[in-house]
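>>> pasting the sequence and the predicted model now:
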Amino acid sequence: MTSEELLNVLAAVGHPLRLRIIAELAGGRVHVSELARRLGVSRPLLYMHLERLEKAQLVAGRLELSSDGKAMKYIELSPFELTLTVDTVLAALRADNEEGPSHVQETPQ
């Protein structure tokens, strides 16, 4: 994991709503509209947060066709484990150096 990937994961879990999304998905995959209802948020707001979680590879979305031919997006957790230690940070910085100096970019908040 590079420092950019580590920062993406930390930013993804660094928001209360995204933690609630992860908690809801711990019970299994959920249709986006149902997830929005459970969380009490609009679908556009939910999609914004899901995008952050997908970028960090913590969740995955998949389109499926319903019996009446509608495309429905389902979201599920991707297997992940997050352990933050000094060694995690040092390993990410070493990975950056292996990929070259052009790899590290500022991550917008």
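Sure, I can see it. Residues are numbered from 1 along each chain as shown.
>>> contacts and neighbour counts: CA atoms only from here.
Will do.
>>> can you point out the buried residues in stretch 65-80?
74-78 (16 or more other Cα atoms under 10 Å).
>>> ok, for the most centrally placed residue in the chain, nearest residue in space, not its chain neighbours?
Centroid-nearest residue in the chain, with Cα atoms, centre = their mean: residue 53, separated by 1.5 Å. Nearest residue to residue 53 in three dimensions, chain neighbours excluded: residue 12, at 5.4 Å (Cα to Cα, 6 or more residues apart in numbering).
>>> ok, and here's another one to check against it:
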Amino acid sequence: MGELSGDRLIEVLATLASPHRLRVLAALTGGRAYVSQLARDLGISRALLQVHLKKLEKAGLVTAHLELSEDGKALKYYEATPFSLHLTPDVVAVAVTTLSNAGDGDAVPKGNN
């Protein structure tokens, strides 16, 4: 992931702050899977899985590909996007300097601290 901006760090951490999304990501480390199979493997509904997959995809942690099966059914496959997140106090300190104030009602504007 390289050097993350503060907003990107928050997006990634917020996305990973869900047991369902962690389970989805863990399941995809074994290789790509299509939605129905992944839902069965995880024991959750396809609708709930889709919600979590969309959040993971928006954060860039998974990618999706639509493919046709031999019988003509459209299957949406998901796979984990390779990433590495090395989080240290220094990384957080650097990321904080790039935070926007969007959605942070008590934030002190940059340069006023």
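That came in fine, so what should we check first? These numbers were taken from a predicted model, which means no experiment stands behind them.
>>> make a markdown table out of the buried residues of stretch 65-80 of the first structure and add secondary structure and distance to residue 38 of the first structure.
Shown next, in a markdown table, are the buried residues of stretch 65-80 of the first structure (DSSP: H, G, I helix; E, B strand; the rest coil; distance: Cα to Cα, whole Å):
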| residue | secondary structure | distance to residue 38 of the first structure |
| --- | --- | --- |
| 74 | strand | 14 |
| 75 | strand | 13 |
| 76 | strand | 15 |
| 77 | strand | 16 |
| 78 | coil | 20 |
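>>> and of those, the nearest to residue 46 of the first structure?
Nearest to residue 46 of the first structure, judged by Cα to Cα, of those is residue 75 at 11.2 Å.
>>> pretty sure the closest one contacts residue 58?
No - with contact defined as Cα atoms under 8 Å, residue 75 of the first structure does not reach residue 58; the gap is 10.5 Å.
>>> what's the spacing between the residue lying farthest from the centre of the first structure and residue 37 of the first structure?
Largest separation from the mean C-alpha position in the first structure: residue 68, at 29.8 Å (Cα atoms, centre = their mean). From residue 68 of the first structure over to residue 37 of the first structure the distance is 22 Å, taken as Cα to Cα, to the nearest Å.
>>> re earlier: and the equivalent of the residue nearest to residue 53 of the first structure over in the second structure, which of the three is it?
In the second structure, residue 12 of the first structure lines up with residue 15, judged by TM-score structural alignment. Following DSSP: H, G, I helix; E, B strand; the rest coil, residue 15 of the second structure is assigned to helix.
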